[in-house]
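A.B. asks: Need a 3D model of the following:
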Amino acid sequence: MIWTQNFTPVGGSLLWSSLAALTPILYFFWALAIKRMKGYVAGITTLLVALAVAIFIYGMPAGTAVMSTTQGAVYGILPIGWIIITSVFLYKLTVKTGQFDIIRNSVLSITEDRRLQALLVAFSFGAFLEGAAGFGAPVAISAALLVGLGFNPLYAAGICLLANTAPVAFGAIGIPITAMEGPTGVPAMEISKMVGRQLPLISVFIPFYLVVIMVGFKKSLEVMPAILVSGISFAVTQYISSNFLGPELPDILSALVSLFALAIFLKFWKPKNVFRFQSEAEVAASTTNAHASKKYTKGEVFKAWSPFLILTSFICVWGIPQVKSALTGHYEGTNSVLKTINSIGHPLTFLPEVPGLNNLILNGNSEPIPAVYKLEILGAAGTAILLSAIVTKFIVKISWKEWVKSFTETCNELKFPILTIMAVVGFAYVTNSSGMSTTLGMLLAKTGALFPFFSPVLGWLGVFITGSDTSANLLFGNLQKITATSIGMDPLLALAANSSGGVTGKMISPQSIAVACAAVGLAGKEADLFRFTVKHSIFLLLIICILTYLQSNILSWMIP
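C.D. replies: Below you'll find the model as predicted:
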C-alpha cells in the first residue's frame, strides 16, 4: 500500500504537528538527562515513542514504520557498528601485546601535560581521522587513546566529542559538503567557501574552550601559547584549503598542520606546571616515572605506532573518491543510490530493497522514496580498520588464536552499545520516513526575518536526529535554500549555516554518545556523557546562530 507523507497531521496545524513530532526528541532528552536511563533502554524506548507518533498521529502504516526501523537498524550495524567494533579491537591488540605502553611513553616524551595531550590526540589527531574516515572512527580511536594515556573515561569521551566539532563539516573527504550539491544545485566549491568563512572562527576557539572545560580559565592561561599554535594553525589552514582547494582536504590538511605545528612548538616550549587530573595524579605520576626510566629505540616506537599508521594509510586510501567508487560501486555525480556496481555483479556490495517500504512512501512532491539495505562490506571504513588489524597481527606477532579471541571478546563487550546504536538509528529513520523531521524543519522556516538566526538550528536538529552532518544536509538543504530565497537571505549562507550548525549537534547525537561510551568502556553510562556535552552543544550552536545572523546583514561582505 502506497502512503503519502502528511507534514501537518494534527488538524492541519503546523504548530501542533510540530509538538507531536518533537515528542520523541523531548522524551530522549528526558530519558538521558533527567532519568539517566542506560543508553540501550533510552534508545529502545525512544524508538517505541517515535513509532507510536508515526503510526497513530502521522498515520504511517504500522508495517511500513517497522520496516523503516529495520532499515535504520541495519545501517546501525553496517557501517557504524562495524567501525566501532574494529576500532576498539585494533586498540585492544596494541594493549594486549604491550605496544600501547610504548605509545604512551612516546606521547609522554612530547608532553606529560594532560591539557596538551588532549590538544594533540583529541583535537588534531581526531580531526585527521574525521577527515579521512568520518562516522564514529575519530571519537572511538582518539577516546580510546586518551583512556590508555590515563584520562578519566568520561572526560576522554566528552573531550573527543567536543573536539570533533571543528572538523565534522568537512569530514570523510568532504562528503557533507559535496552531498549538498545534488539536492540544491549549488556547486560544492561555493558551499565549501562559505562554510570555510564560518567554521574557522569556531575552530580557533575550540582548543581554548576544550582546555577551559578540563581545567578552568586560570590553568588554561598557563598553556595559552600552545592553545594559540594549535587553534590558529588549524583555523588558517581550514580557511585556505576550503576556499581555494575545495571541500575534500580541509580536515586532513588542517589536522596535519596543527599536529606538527604543536609537536614542534613543544620541543622548544614547556608549561611551567604539568597538569594532571586530581583523581589520577598519583597514579599518573608513578606511571610517568616508570616509563621515564625505560628508554625505547626509534625502531620500537615506530613499531608500536605502526598499527595506527597502517590504519591511517588504509583509511586514507578508502576515502579516495575513485577507490571508494570501485569498492562500493557508487559513482560520483549520480543522485540515485541504486546506481551501483552491483548491477554488474560487484561481489561485496549488496543493496536489497527493503520489503514493504521501497517506493511505497511518497514525499511532499508525490515522488516515491527508494529504500534499500545498504550493505557495502568491502567499502566500509570498518573493513579498512579490520585489514589494519590483520596487518598488525603480523607486526606485533600475536597468534591467530589470540587474535580471534580478542575479536570475540570485543564483540561481546560491545553488544549493548551496538544495540543502542541500532535503536537510535532506527529512530532516525522512522522520524525521516514519517515526515516528522520535515515538520520541524517547516516550523523553523516560518520564523521569517529571524530565519538567519534559526537557520543553523535546522542543521543542529538534523544531526541530532540522524547522527550525520551529511544526512542533515540532504534532509534540510533544499528547505534552507527555498526558505532563504523567499525572505531575501543569501541561499549560500543558509546552506553553510545548515552544515556549520550541524557540527554542534554531533556531540549530543544518540549515535555519537553510544559510540563514545562504547570506545571507553562506559556502556550504560550514556546519560552521564549526554549531560556533560549538552550544555556545550547549545552554547556553540548559539555562537553559530549569532554569526549567521550577523553575516546575513552587518557581515554580508564575508559571503563569497
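A.B. asks: For the rest of this, base every contact and every neighbour count on C-alpha atoms.
C.D. replies: Fine.
A.B. asks: contacts for stretch 191-201?
C.D. replies: Here stretch 191-201 makes contact (CA atoms under 8 Å, 6 or more residues apart in numbering) with 166, 169, 177, 234-236, 238-240, 242-244, 246-247, 492-493, 495-497, 499-500, 544, 547, 558-560.
A.B. asks: what about the strands in the stretch 201-350 of the chain?
C.D. replies: Remark: strands assigned in the stretch 201-350 of the chain by DSSP state E, counting those that start in this stretch are 349-350.
A.B. asks: typo on my end, it should be the stretch 451-560 of the chain
C.D. replies: For the stretch 451-560 of the chain, strands defined by DSSP E, counting those that start in this stretch do not occur.
A.B. asks: residue boundaries of the helices in it?
C.D. replies: Ranges of helices in the stretch 451-560 of the chain, per DSSP state H, counting those that start in this stretch, are 451-466, 469-487, 491-503, 510-519, 526-551.
A.B. asks: Please apply the same query to the stretch 251-400 of the chain.
C.D. replies: Counting by DSSP H, counting those that start in this stretch, the helices of the stretch 251-400 of the chain are 281-292, 298-319, 321-328, 381-395, 400-413.
A.B. asks: Which secondary structure elements does the fourth one sit against?
C.D. replies: Here helix 381-395 is seen to pack against helix 82-96, helix 298-319 when contacts are counted using 3 or more CA pairs under 8 Å, 6 or more residues apart in numbering; DSSP states H and E.
A.B. asks: what comes into contact with that helix?
C.D. replies: 79-80, 82-87, 89-90, 93, 133, 303, 306-307, 310-311, 314-315, 318, 377, 399-400, 403.
A.B. asks: Quick one: buried ones out of those?
C.D. replies: 79-80, 82-87, 89-90, 93, 133, 303, 306-307, 310-311, 314-315, 318, 377, 403 (16 or more other CA atoms under 10 Å).
A.B. asks: related to what we said a few turns ago, okay if I get the helices and strands packed on helix 381-395 as JSON lines plus distance to residue 366?
C.D. replies: Output for the helices and strands packed on helix 381-395, formatted as JSON lines (distance: least, CA to CA, whole Å):
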{"stretch": "helix 82-96", "distance to residue 366": "35"}
{"stretch": "helix 298-319", "distance to residue 366": "35"}
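A.B. asks: now for these, which one comes closest to residue 38?
C.D. replies: Between residue 38 and the helices and strands packed on helix 381-395, the shortest separation by CA to CA is 18.6 Å, and it involves helix 82-96.
A.B. asks: and the angle from the helix or strand just after that closest one to helix 281-292?
C.D. replies: Later in the chain than helix 82-96, the nearest helix or strand by DSSP states H and E is helix 99-110. Helix 99-110 runs at 100 degrees relative to helix 281-292, counting by axes from the mean of the first three to the mean of the last three CA atoms, to 10 degrees.
A.B. asks: other SSEs contacting helix 99-110?
C.D. replies: Judged by 3+ CA pairs under 8 Å, 6+ apart, helix 99-110 is in contact with helix 137-149, helix 250-268, helix 281-292, helix 298-319.
A.B. asks: another one to check against the first:
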Amino acid sequence: MFQQIYDPVNGSLFASALCAMLPLLSMFVMLGWLKISPHVSAAISLLICAVVAGFIYGMPWATVANVGVYGAVFSVLTVLWIIVNAIWLYNLTVRSGHFAVLRDSFALISDDPRIQAILIAFSFGALIEALAGAGTPVAIAGAMLVAIGLHPLKAAVIALVADTAPVAFGALAVPITTLAQVTGLSFEELGHHVGRQTPVVAAFVPLALVWIMDGKRGLRQTWPAAVVAGVAFGAAQWISASHFSVVLADVVGALASAAGVMVLLKFWKPTKLPADAFQNDVTKQAEHIAIGHSRKQLMLAYAPYLLIIAIFTVVQFGLVQKWLGVGTFKFAWPGLAISTQEGKSIGTMFTLNSLSAAGSLLLLAGVISAMMLKVSARAAVETYGKTLVQMRWAVPTVLCVMALAFIMNYSGQTATLGRWLAGTGSAFAFLSPVIGWIGVAVTGSDNSANALFGALQVAAAHETGLSPALLAAANASGGVLGKMISPQSLAVGAAAVGIIGQEGLIFRKVIGWSLFFLLMMATLVYLQSTPVLSWML
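C.D. replies: Predicted coordinates for the structure are as follows:
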C-alpha cells in the first residue's frame, strides 16, 4: 500500500507546497502566457505532475501510471460522454434548421443582443446547470450565443463567466450532497450557508456579462436588465436554499431571473443600438424576424432543451433511479491501495453508471429530439461523426487533465496545498474559498473539489475555532469561481463555439474575472466569520 506524505521535502510543508504547485503553475503559464495549445500544455503538465509524484512524493511509478489511467477512464463518463452528446444535440438542431427559429424567438423577447446574452448565458444556462451540470450549460449556451451572432471567442467567454453562481447547486445540488457526505454536516445547513454566499456573487455576474460584451456602453445602457437578472436570481436562490428547497435553488433562481427580465422589458427598453454595433447581423436580423414562425415551429425549437429538463427531472424520482441502477456497476480499481498520512484507507471505487450517467441521458434526449425534429437516422449518425471530429483535440486535453488531477490527489500533492493554506489561523476564513477554487480549477468539478477538500475544511475549522459549516460551504462557493478557468471547461467552451485550439486565448480572457469574483467571495466569507457579517448566517 502506498501511504501519502504531505511534507516530503525535508519535512517542510511550505517547500512541499511549492513542488505541489508545479503542475498547476506550468499549465496556467503555458495556456495563459506561452500560448501553447491546450492538449500539449495538458500533456506536459501531466508529465511534470508524474515526475513530482514519483521523485518528490515517492509514489511507485507503476502506481503513478495506474492512477493516471484511472483518472483518464473516469473522465470518459463524467466529462467527455456529457460534452460530446450535448454538442451533438445542439448540432442536430442546427442541421434541422430549428436553431434559427430558437434564435429568432430570443430576438422576439428583445432585439438587443446584450439582453439576449443575459437570458441565454445566465438565466437559461443556470437552468441547464441546475439539472445537468458537468459542462452542459457552457456547451449549449456558447453555441446558442454564436447562433444569435456573437463572435465565437466572446460567446465562449460569456458562457464560461455566466456558469458560476449556479454551479454549487448544479445537477440538483449534487455538490452539496457530496459535501454533506464527506464532512458529516447537515445537508440543509450546508445548503443554507452556500445560499448566503453564492447569491451575492450572482447579483454581479450579469453586469460582468454586458461589460464583456459591450464595455462601458453596454453597462450604461443595459444595467437595469443586468441588475434585475442578477438580483432576481440571487434573491430566489437565497430564499429557496434557506426556506424552500436546497435541491431546487438553481431552478427557482433561473426562472425568477428570466421572469424578472421579461417583466422589466414590458416597462423599459434599452437604448437602440446602431446597426453595425457588433459588426454582425444580430440587430439586422431582429428588424425582420420571420414573425411567421408557427407555434409548432417555436415549440419544436425549444423541444430539445425542454426535453433535457424533463428527463433530468424525471430521473430524480426514486423508482426511475432504481430502474436505471440496473446499468450501474461498482468495483475497486485494480492494483490501487492508497492510504492517507494518518493511515486511513482512500477509496478507489470506480462506478460505471452506464444508464444513469448525465451523458447517457443527454444521448437519450438527442435521439428523441432527432425524431421530433424529423432528422433521419443516417443524418443523425453523420452529425454524431462530425461532432466527434469537432471534439478531436478536446478529448486528449480532458483525458490528460483528469489524469493529472487524480495523480495530484492520490499522491498527496493536493492535500499538501490544502494543509499549507490551512496553517494561516483565523485568516484561513479568507483563504478557505481559494482551496475550493484550486480544487475546481484542477478537477473541473465542484462536486470533486468538495469530495477532495470538504473534510480538510472541517478539520481546519476545528483547529482555528472557525465555523465548520461556514468553511465547508466556502469550499463549494469558492470552487464555482474556478470553473471558468478549468482546462475541461475551456475545452468545452472552445469546442462548442468552433474555436478548438484557442483555449489559451479564452483562458486569458476569463482569468481576470475568475480572480475578481474569487476576491469578492473570499472577502465575503472572511467577513461572515466576524461579527461584521455573521448575521447573514
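A.B. asks: TM-score for the pair, please.
C.D. replies: Taking TM-score structural alignment, normalised by the length of structure 2 as the basis, the two superposed chains have a TM-score of 0.96; 537 aligned residues with a CA RMSD of 1.7 Å.
A.B. asks: With adjacent residues omitted, what lies nearest to the equivalent of residue 442 of structure 2 over in structure 1?
C.D. replies: Under the alignment (TM-score structural alignment), residue 442 of structure 2 pairs with residue 465 of structure 1. Closest residue to residue 465 of structure 1 apart from its sequence neighbours, by CA to CA, 6 or more residues apart in numbering: residue 428 at 5.4 Å.
A.B. asks: What's the separation between that neighbour and residue 71 of structure 1?
C.D. replies: 10 Å (CA to CA, to the nearest Å).
A.B. asks: and if you look at residue 291 of structure 1?
C.D. replies: Going from residue 291 of structure 1 to residue 71 of structure 1 by CA to CA gives 48 Å.
A.B. asks: quick one, which of these two is more surrounded?
C.D. replies: Legend: neighbour count by other CA atoms under 10 Å for residue 291 of structure 1 and residue 71, higher for residue 71 (23 against 18).
A.B. asks: Helix or strand for that one, just tell me which one.
C.D. replies: Here residue 71 of structure 1 sits within helix 62-75, counting by DSSP H and E.
A.B. asks: For that helix, name the packing helices and strands.
C.D. replies: helix 39-56, helix 415-434.
A.B. asks: which one of the ones you listed is the most hemmed in?
C.D. replies: Of all the helices and strands packed on helix 62-75 of structure 1, helix 415-434 carries the top mean neighbour count, a mean of 26, counting by mean count of other CA atoms under 10 Å.
A.B. asks: Residue in structure 2 paired with the residue nearest to residue 465 of structure 1?
C.D. replies: Checking TM-score structural alignment: residue 428 of structure 1 goes with residue 405.
A.B. asks: check contacts around its match.
C.D. replies: When contacts are counted by CA under 8 Å, 6+ apart, residue 405 of structure 2 touches 71, 442-443.
A.B. asks: Residue 271 of structure 2: what's it in contact with?
C.D. replies: 221-222.
A.B. asks: And it, how close does it get to residue 422 of structure 2?
C.D. replies: Separation of residue 271 of structure 2 from residue 422 of structure 2 (CA to CA): 49 Å.
A.B. asks: and what of residue 383 of structure 2?
C.D. replies: Where residue 422 of structure 2 is concerned, residue 383 of structure 2 sits at a distance of 49 Å (CA to CA).
A.B. asks: Look at the two and report which has more neighbours.
C.D. replies: Taking other CA under 10 Å, residue 383 of structure 2 and residue 422 do not tie; residue 422 has more neighbours (23 against 18).
A.B. asks: is it true that the more buried one touches residue 459?
C.D. replies: No - Residue 422 of structure 2 sits out of contact with residue 459 when judged by CA atoms under 8 Å, with a separation of 9.1 Å.
A.B. asks: For residue 446 of structure 2, which residues are in contact?
C.D. replies: Contact analysis of residue 446 of structure 2 by CA under 8 Å, 6+ apart lists 167-168, 175, 436, 439-440, 476, 479-480, 483.
A.B. asks: and if you look at residue 527 of structure 2?
C.D. replies: 533-534.
A.B. asks: What separation is there between the equivalent of it over in structure 1 and residue 492 of structure 1?
C.D. replies: When structure 1 is aligned by TM-score structural alignment, residue 527 of structure 2 is paired with residue 550. For residue 550 of structure 1, the distance to residue 492 of structure 1 equals 14 Å [CA to CA].
A.B. asks: Likewise for residue 537 of structure 1?
C.D. replies: 24 Å.
A.B. asks: One more: residue 457 of structure 1?
C.D. replies: For residue 457 of structure 1, the distance to residue 492 of structure 1 (CA to CA) stands at 16 Å.
A.B. asks: ok, the two, which is more surrounded?
C.D. replies: Legend: neighbour count by other CA under 10 Å for residue 457 of structure 1 and residue 492, higher for residue 457 (26 against 22).
A.B. asks: is it true that that one touches residue 500?
C.D. replies: No - using CA under 8 Å, residue 457 of structure 1 and residue 500 do not qualify as a contacting pair, with a distance of 9.7 Å.
A.B. asks: Now do the contacts for the residue nearest to the spatial centre of structure 2.
C.D. replies: Centrality entry for structure 2: nearest residue to the mean C-alpha point is residue 483, 4.6 Å, by CA atoms, centre = their mean. Contacts were defined as CA under 8 Å, 6+ apart; by that measure residue 483 of structure 2 touches 160, 163-164, 437, 440-441, 444-446, 489.
A.B. asks: And it, what's its match in structure 1?
C.D. replies: Counting by TM-score structural alignment, residue 483 of structure 2 lines up with residue 506 in structure 1.
A.B. asks: how close does its match get to residue 376 of structure 1?
C.D. replies: 24 Å.
A.B. asks: How about residue 221 of structure 1?
C.D. replies: 47 Å.
A.B. asks: In terms of neighbours, single out the busier of these two.
C.D. replies: Shown here are residue 221 of structure 1 and residue 376; by other CA under 10 Å, residue 376 has more neighbours (19 against 15).
A.B. asks: Give me the aligned partner of that one over in structure 2.
C.D. replies: Match for residue 376 of structure 1 (TM-score structural alignment): residue 353.
A.B. asks: which residues does that match contact?
C.D. replies: Contact analysis of residue 353 of structure 2 by CA under 8 Å, 6+ apart lists 325, 327-329.
A.B. asks: try 6 Å this time
C.D. replies: 327-328 (CA atoms under 6 Å, 6 or more residues apart in numbering).
A.B. asks: count of neighbours near the residue nearest to residue 9 of structure 1 when sequence neighbours are not counted?
C.D. replies: Nearest in space to residue 9 of structure 1, with sequence neighbours left out and distances taken as CA to CA, 6+ apart, is residue 58 at 5.6 Å. By the criterion of other CA under 10 Å, residue 58 of structure 1 has 22 neighbours.
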